Structure formats: structure tokens, C-alpha cells
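> what follows is a protein structure lacking sequence information:
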């Protein structure tokens, strides 16, 4: 039995609040544009020096292990590779038939087992429910992405009837989605309730998993589950105490990992590591892969936001459509923050801009100005007031002829422009919906009617 007197367990965030990091603190290339050549540049930020614990070695803990340690700590040292994500054998296309069930049923059964203190069963069904949730999200994204470009066969027939054309395209897309979902096992189950989906969006299952792992003597996975929960709930005091206890055990830091991590996060960290080692070619290669992977995951996230909606009230046709789309927009807007990585307790602020920040300087160090300049322009999309980057742009323009640059080189990269436009327009539309379509807007309605009637009289 692991644990000790006075150890707090149950619901619960890490010993310190999640901090933010700005890539522009230590800017690269901030010289005056009239200088004949740039001074030695500074890196955007030395992540690896700032976060040494993220890359600590097991040797530090094995030295501590020479002292008497509790049984659970020895167990944790004996299982250096046990903290594998529950998605290791997950497959969207070949999900195990014996695990197919409704998400509500699996999650509810896991919670029942937790209440009954049946820890192996809790772990089994909580892990199954996490895989079922991922299957549902992946299935939604798959169908919505594949049907996103479906349109009427001949839209010209509807030139004089824009409303019919618009809803004709909606119906064609609905037909495509219906066919797609009929062939996927995730949609043969009862769809989960809104409350269940919100629990998984907030990583609530990991709150229960960390304790069930602990009670099952699986300390490595308990550490990972606690950390995974804390990334969404950094101020949860109970889980902070749990994590502080875990960190006191030899070998614990080897298992502080996000079980919901995305591949672009690992690529980003690897690129920064290469950057800090002055290996700019590798840094560029990995950062370009991280960018591409991030945009792919982002597209999947916003596509998965277009799932089922629980109808709670009766409204007219257009207000009902607007309500549904507002809910979809809220989820799409949240994708940007949900996909922002937390590295060693630090939120990588302005993540997409930060990737272009690293790229522009790495390309500069490789004397590849044709690729460096569009990265500067891309960064400025997201932070147009950044004085450092504006000075960089002035410098590049000053040496435009020397380096054979054209006006096209000073444009943002297409994928950056698309992402910026999409996130900006989504946010603007959501703000409009919240401001103009709220329930308590009777005063605005009366004012509008007065204006309308006055116009009619004229």
C-alpha cells in the first residue's frame, strides 16, 4: 500500500501556477537598419535553460535512491517505461469491437467502479472511455473534413435564388455526412450527453485515473495522469498536493508527461533544442514539421467541433440556426487555446507566432533570406506592434536589393495568412453573436423597430 499519513488525495493543480512565456523577451536581430552587418544575434528564448527539469536525467534520482525509500518509490524506479499513454494501441480505423459501447455507459461504469473502490475496473473502463471519446472526436473530424467541399452539382440553376443555393449546399453536405457516419462505428452508439463531453474536454477522467493508478500501485501512470489533469487545472489545490507527494519519490520526474500531448509539441521542443545547440538546419526542419502538424491538428479540431447539439428550447428557424452555429463557433475559437502547448509549466504564448519567430532567425543564420523574410511578415500578423520584429523588417527592406528580395518575399506565408484570417473572423463572428443575439436584447429590438417604422413613414 502506497501513501502515508497526512497525504491528501482526491480531486485536484501543480505546486506553482502555469506561467507564460513571450518569445520576444530576448529578440533576435534587433540592430539598426543602417548598420552594414548585423551584430551577434540573440535567441528568442533559451527554453532548455529556462526549464532544466523538463530534460533532467534519471541519474539525479538514482543517487537519491541509495537512501531508504518507501516501497512505492522502489516500485516507481523499477518501472521506468510503464507510463505509456492509453492511446498506444489506439486506431481510428480498427477500433477493437469488444470496446465499442456508448461513451456515457463506459464513463458512468468507470465512475461506479471508482465509488466502489474497485481500482483495476476503474482503470480499465476509464481508459476505454478516453479511447471512445477520442474515437468520437476523430470520427467527427474525419467526416466533416471529407464533406467540407461538397456542393450542389450545378449551382448556376440557383443564381436568382441565393437562399435556395445556400441551403441546397447545406443539404448536400448533410447528405455527405449522413453517408460517412453510417460507415463509422462511433456513430452506431448512443451519442454522449453534453455534460459527459464537457468532462472529457476538461480532462476530468484523469482526476479519477491518477488515484485509481495510485491505489493499483502503478505510480508511474499516476504521476502522468496527475500532470495531465494539472495542465488544464493548474490551481487545483488537492491535485497540487498529490503531485508534490509524487515528486518526492525517486524517479518521479521521468514520468511527468502529458498523456494527451500532440506530435507537434515534441517537434517544437526538438527544434528549440537544436536551435539552442546552433544546429539551425535541423531546427528549421523540425519547426517546419511542427507548423505543418499543428495546422493539421487545428483543422481536425475545428472540424470535430461540428458535432451533435442538444436542443433545449424552441425558436424560430433563423434564431435556432444562429444558436447552433454560435455553439460551434465557441468550440472552434477554443481550439486555439486548447492546442497551445504547456512546456514544463510554461504556456508557450502566441504559439504559432513563436514558431515563425524561431524560423525567421534560423533561416537568417543559414543565409536563407528568401525564407526568413516571409516568416517575419507572418509573425507580424499575430503581433503587429512588436518593435523588435518591425525593426527586423526594416532591416530586411534596407538590404532588399543586396539580397535579391522582391516585394512578394515580404508577404506572410499563405498558411499563416489563412490561419490568421480564420481565427480572426471566427472570433469577430462569435463576439457579434454574443453582443447582438443575447437573450436580453429587447431594448435593441424596440429601438430597431422604431428606426424601421420611421424609415417606412419616409
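Nice, thanks for sending it over. Here the structure is a predicted model, which means the values were calculated and not measured.
> CA only for contacts and neighbour counts going forward, please
Fine.
> what about residue 377, how many neighbours?
Residues lying near residue 377 (other CA atoms under 10 Å) number 25.
> try residue 312
Around residue 312 there are 6 residues (other CA under 10 Å).
> is it part of a helix or strand, or is it coil?
coil (DSSP: H, G, I helix; E, B strand; the rest coil).
> gap between it and residue 430?
When distance is defined by CA to CA, to the nearest Å, residue 312 is 20 Å away from residue 430.
> comparison target, given below:
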């Protein structure tokens, strides 16, 4: 006996020696550059504008990660096949047996374990020691490399690859608005084919399953069957791969390793249970698709459900019975499937039907899964290691009785607590809403009322008199002479439908709209088509309104123009009979108002980026056309303002200030409408595919300089100061400033660097001006 033990020990030492040699004799032939380093190189190349470098590094990063994954799969699969566990086929030794026999049993187990480890070490080589950080792994899971690649491909004129990369990223990030806009843009480009929109990270089993289900739903069972069968085959392949990748290092969950203190068998148990839990989670992993919020429920059994009915529809009762019986392996009490099976058996013949059994692959899968669940539930019950079963088909008897009772009690407690918390939260929300409304109204009333800055301007109505919050009416903002000069400018420079995409009557068929932007007026002034002095007056007046509003409302951050428009609306004389519509219906500037539900949704085409709005009136010699505020129902009028020369009305652009304009029934009503945002150059819309990136202040200053140069105004002192956005007001008139969110990011066009050409590609806001 002692000789046998010594022989086994000698064998184990030989295995250990072979393992140490394997450290320098890797079979992998591995590319020494690791995926995370390549990813970092790619992001650095993007920041430099080195598009070829982006493509090279990101493509290598994707290949490197895929190769590392493939190597681990190959090694773990091959070593498991070559070195299965060599346990004693007889039962484990009893206490009555000699201690030497028990030692031999343990040595056989650990001998198999060491040989498997040596095989893996030899196969994997140096890459076995490398693992991606959680942050970089998350970037790959989010498909971030494709976000960089789609821009880089576009830059180097590889359109087909750019489309595929953009589509791949969007499939993994379906809520990414900018990438959706990129794809919409690609679809309008010549040379782009439907086949170019492909998911480079598509899982074969999921692709085939979704295709099979679509054909099944279109009542094409003959075409659906091969795809569903292929989906099953690919599922089992993907399942084996997913399970093999679970056999990695132990996850200590943060800094727990500093306190981790376990003996041999406890350490083995902890790691093995973690691996088993990961393998069970492959059910969820394989049933997930980026386009769905939740995984497909009962994903594997559903294949057999689709197949049994598809086979029935094409008259293949043998396969229909096999798939029905396979489905019943997972859900033996499903009455509908039992009825289907009885019908198929009657059609085929009871004797022949009885000889058909469930598919062997499904039986093996189920047996293995149930054994794993038993171990996991045992560990949960005894060691307190949590396990959440991903399957709904697990028989109740697999779960220990004590754990069943504990889970039942926990569920009941959770439901009760959830209900109590829900009720409490509703009460708190109601109280908070009431208090917030009160405090907000008070704070706004106390904050507004800052200096009006210019002599001659007087406060006519504040928020209190206007029955709301963040509202003001001022008079004397400009003189009668200035009003008349700006009206003359309108008649000379304005064009029908300007600011409304050419629609001459955008809000009502009973009025015509004529408008001109500051930029257009200045350009016409430069060309000698209108007095340059009048164009400069237009510019200076809008800046004056901005400064007054910023001061009066005592804003913590400066305002920048997001839109300015001098617009006149003229009543069409023959269209006024029995008129009941408005000149401009009630709306909210920065969200889309649904007056019936009292909800306002912040999404385009509303000016979602706008914070404040102001209207400066140029005349009052017309009938109708009063500006008015309402409640969210768009019916209850809270205040009304009658236009006159030099009067300005200002207000915050949110849900607190729905507003509209009453019908102009005679004459012409002229006003300058401005919209201001608390965000400057860092939010500029550009057309075409794009990548979310910070917009450097140097580019902001560049926009200012280039636009100034284009207007013949080379000296910054020639215009009012704009805090790094000297002429942003003019730039934005045609091109729009957008508040894309709290993170202040810009979508940069991939086809050009910052130069005069892409500036012409900025968008008009689809709504034009209003009020």
C-alpha cells in the first residue's frame, strides 16, 4: 500500500514539473499586445484624429479579445476531453476501510485535477495570466470599439464598413439617439445597400431563432423549420462555450480577498459554486438580445414549442411528437402540449408514437442542469451562498424543504414591504410636490427683479401680476424710431416663410409670415442690399434683450442665444370671416405639450435645449395678436399681453409657461423672437454620422473667429462681448445651439475637420420661430 502511495506521489511531482516547464513553452503563439492596451491606443488615436490608427488599433483590439476568448475555449474544451476526471468507479471508502484506501481515493481525484491544470497551463501559455479590467471589459460588452470605428471608417472613405460598425454599435445600444441619427443619415447616402446594415457581433443561435420565429409568424413553417433547428444546434454550441468561459479565476468581490480565510475544501467549494452559478447564468446570457429589455422567457424549451407546431403544419408527425415530448421534459404538466401530443399520436398511430422519445440532447441538458441546481441549492441552504434559478421549469423537489419555506417567507415579506414602501412613497411624493411648488414659486419670485441695465426701460408686469412664475413684461426697450427702422428692415430683407422651411402660413392659413435672421440681415447689409446700420441695430437689439433678461432673472449662469428671428405676421383680409383659430396655438418652447393629459415631453422637434424665451414687439397698429399665457390644459388663460412698440415679454421656456398668440385679424404684427440657453458652443448640431465627443474651447473660439471673419468683422471689439461666443449668436441663428444633456457633449461630423465648409451643414430648427 505504501509503495502505491509513493508511486502516486511521484506521478504528481512529475505533473507539477511538466506544468512549470509549460510556463515557457506555450502552445498559443499569442500576439503579445493585450486587448486593453490596443483599445487605449485606439482611443488615443481618435483624440489625435489619426483615423488609420483608430482602425488599426480597434480592429486589433477586437481580434485580440476574440482570439483570447477562442484560446480559452479551445484549451478548456480540449483538456476536459483529453483528461476527464478519473475517479474510483467503486463507492468512496467507508470508515471501516484502511486510511490508506481513503488517501488513494483523494489522490486519484487531485491527480486528475493537477493533470487538467497542467494541460491548461501548457495550452494557454502566458495569456492565461492576463484578464481585462472590469471597465475595459464593459467597453467591449457595450460594443464601444464600433462607435470609434464607424467614424474612422467614414473618415477614410470605407463607407460599407462604417455602416456595418454603426449598425453593430446601435444593435447593442438601441437607446443611443445619435447613432440612430447616423444610421438614418447613412440610409440617405448613395452607394449604401440594405445588406451593409449588418450586426458584426450577432450571435448565430439568436439570429437563427429570430429568423425562424419571424417565418413561423408569417405562416411559413417549411422555411421556419431549418432555421429553428439550426438555432437549436447553435444554442448548444454557444452553451458549451459560455460554460467553458465560466472556469476562470475566483472573483473575490472587491477587497474581500484581504479577509478571505478558508481551508482547502471551503476554498474549493467557494470557487466551484461560483463557477456553477456562472454556468447556470448562461441560460440568461443566451436568451438575451440587446433589442429586448428582458431575456426571452423559457428560451430553450420555446424552440421545441415552435418546432412541434411547425412540423405539424408541414405534416411531419414523427418530428412533431419528438418535439412535443421534448417540451414536456421541461413542462410535464402543460395541458395544451399534452393535447397536441395525443392528437399527433392519433394521427401517426399509437404504437409508432410510443416508440418516439424526447431528444437525447435535451435529456442530457436537463439532467446536467438539475444536478447543478441541486448543488447550488444545497450550497444556498448550508453555506448561505445565494443562487437565483434562471429557469421556471425547475421541479420543486430539487429545492430543499427548508429553503422552500425560507424563500416563501421572504417572498411574502418582500411583497408586504414593497406595498408599504409604495404607499409611503406616494404620500412623500405628494408632500414633496406641494412643498416644491410652493418653495419654487417663492424662490423665483424673490430671485427675479434684478436691474434692467439700460436707461428708459421700465418694469410693467412681473410674475405675480402675470399670475405665474419666471414671467416679465418691460416697456421702453427700444425707441419708436428704432421700431420703425427695424420694420423697414423687415420689409426690405424678410422673405416669405423664412424660418419655417418655406411655409408661408405655418401656423394658420389666415396669416402670412415673413422673417429674417440676424445673420441674413448682416449679410445683406454687407452686400449693400439693406442699410448695414439697420442690420447692426437688429444685432445690437437682440443682444440688449439677452442682457436685460439675464440680469432681471438673476441667473447663476450666463445666457447664450439659441435662436433669433425678426418675423412679421400679416392678416390675409379675405380669410378672416368667421375665423376661430389662433395665430399660434398654445405650446411650450422646450417640450411637446399634450394638453389632454397635461404632460409635456422633452423631445424634438421642441427646442429641448432652450431655457428662456423673449419677444420684443415693434408695433401695435393691428387688430388681435395678443400674447397670452395658459395653464397646461392650454385653455385656462392666466395672463394676456398686448403688443406695442418697445414692449418685451420674457419667460422661462418650460412647462410653467405654456403660451400662444391670438389671431391677427387686421394689419401686420412684427416682433423679434429670441431664445436663450444656458449652454454655449459645446452643443452644436451637425448633420451626418457622428461620434459623441467633448467640444474643445479652441473650436468654440474658432467658430467665433471664422464667423466674424466671414462678416468682415475681424476685431472682437467691434461687436458686443459674448464670453467666448462673440458671434455665436449670429452663428447659431442659422445653425442652432442645442443642449444635448447635462454632460455637455458635441456630435462632431466625421467627414471633415473644423473648417468653413461643415459650418454650412448646421441645421435649422424644424419649428422656426414662434410667438
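Yep, that arrived. Please read all numbers here as calculations on a predicted model, not as lab measurements.
> overlay the chains and give the TM-score.
The TM-score (TM-score structural alignment, normalised by the length of the first structure) is 0.61; 344 aligned residues with a CA RMSD of 4.1 Å.
> what are the contacting residues of the helix or strand harbouring residue 211 of the second structure?
Using DSSP states H and E, residue 211 of the second structure sits within helix 204-217. With contacts defined as CA atoms under 8 Å, 6 or more residues apart in numbering, helix 204-217 of the second structure is touched by 221, 223-228, 230-235, 238, 286-287, 289, 303, 306, 310.
> please repeat the previous calculation with a cut-off of 7 Å.
Residues from elsewhere that reach helix 204-217 of the second structure, judged by CA atoms under 7 Å, 6 or more residues apart in numbering: 221, 223, 224, 225, 227, 228, 230, 231, 232, 234, 235.
> neighbour count added to the residues you listed, as CSV?
Listed next are those as CSV, based on neighbours: other CA atoms under 10 Å:
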residue, neighbour count
221, 21
223, 14
224, 25
225, 22
227, 21
228, 27
230, 16
231, 24
232, 22
234, 19
235, 22
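> in helices only, show me the residues you listed.
Within the contacts of helix 204-217 of the second structure, residues falling in helices by DSSP state H are 221, 223, 224, 225, 227, 228, 230, 231, 232, 234, 235.
> re earlier: so for the helix holding residue 211 of the second structure, what gets flagged as buried?
Buried residues in helix 204-217 of the second structure, counted by 16 or more other CA atoms under 10 Å: 205, 206, 207, 208, 209, 211, 212, 213, 215, 216.
> quick check: it compared with the first structure, mean distance?
Its aligned residues in the first structure lie a mean 5.7 Å from helix 204-217 of the second structure after superposition (mean CA distance after the TM-score superposition for the first structure).
> can you map out the strands along the stretch 451-600 of the second structure?
For the stretch 451-600 of the second structure, strands defined by DSSP state E, counting those that start in this stretch occupy the ranges 458-461, 471-475, 495-496, 511-516, 560-571, 584-587, 592-594, 599-601.
> what would those strands look like in JSON lines with mean neighbour count?
As requested, the strands of the stretch 451-600 of the second structure are exported to JSON lines (neighbours: other CA under 10 Å):
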{"stretch": "strand 458-461", "mean neighbour count": "15"}
{"stretch": "strand 471-475", "mean neighbour count": "23"}
{"stretch": "strand 495-496", "mean neighbour count": "18"}
{"stretch": "strand 511-516", "mean neighbour count": "24"}
{"stretch": "strand 560-571", "mean neighbour count": "27"}
{"stretch": "strand 584-587", "mean neighbour count": "22"}
{"stretch": "strand 592-594", "mean neighbour count": "19"}
{"stretch": "strand 599-601", "mean neighbour count": "15"}
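> end-to-end on stretch 524-536 of the second structure?
11 Å.
> Provide the aligned range in the first structure for it.
On the first structure, no counterpart of stretch 524-536 of the second structure exists by TM-score structural alignment.
> show me the strands in the first structure, by range?
19-21, 342-343, 346-348 (DSSP state E).
> in the first structure, what residues pair with the helix ranked longest in the second structure?
Determined from DSSP H, the single longest helix within the second structure is helix 401-447. Aligned using TM-score structural alignment, helix 401-447 of the second structure spans no residues in the first structure.
> the inter-axis angle of that helix versus strand 471-475?
Put simply, helix 401-447 of the second structure runs at 20 degrees to strand 471-475, going by axes from the mean of the first three to the mean of the last three CA atoms, to 10 degrees.
> about what we covered before: which one of the ones in helices among the contacts of helix 204-217 of the second structure is nearest residue 420 of the second structure?
Taking CA to CA as the measure, residue 420 of the second structure lies nearest residue 235 of those, at 42.7 Å.
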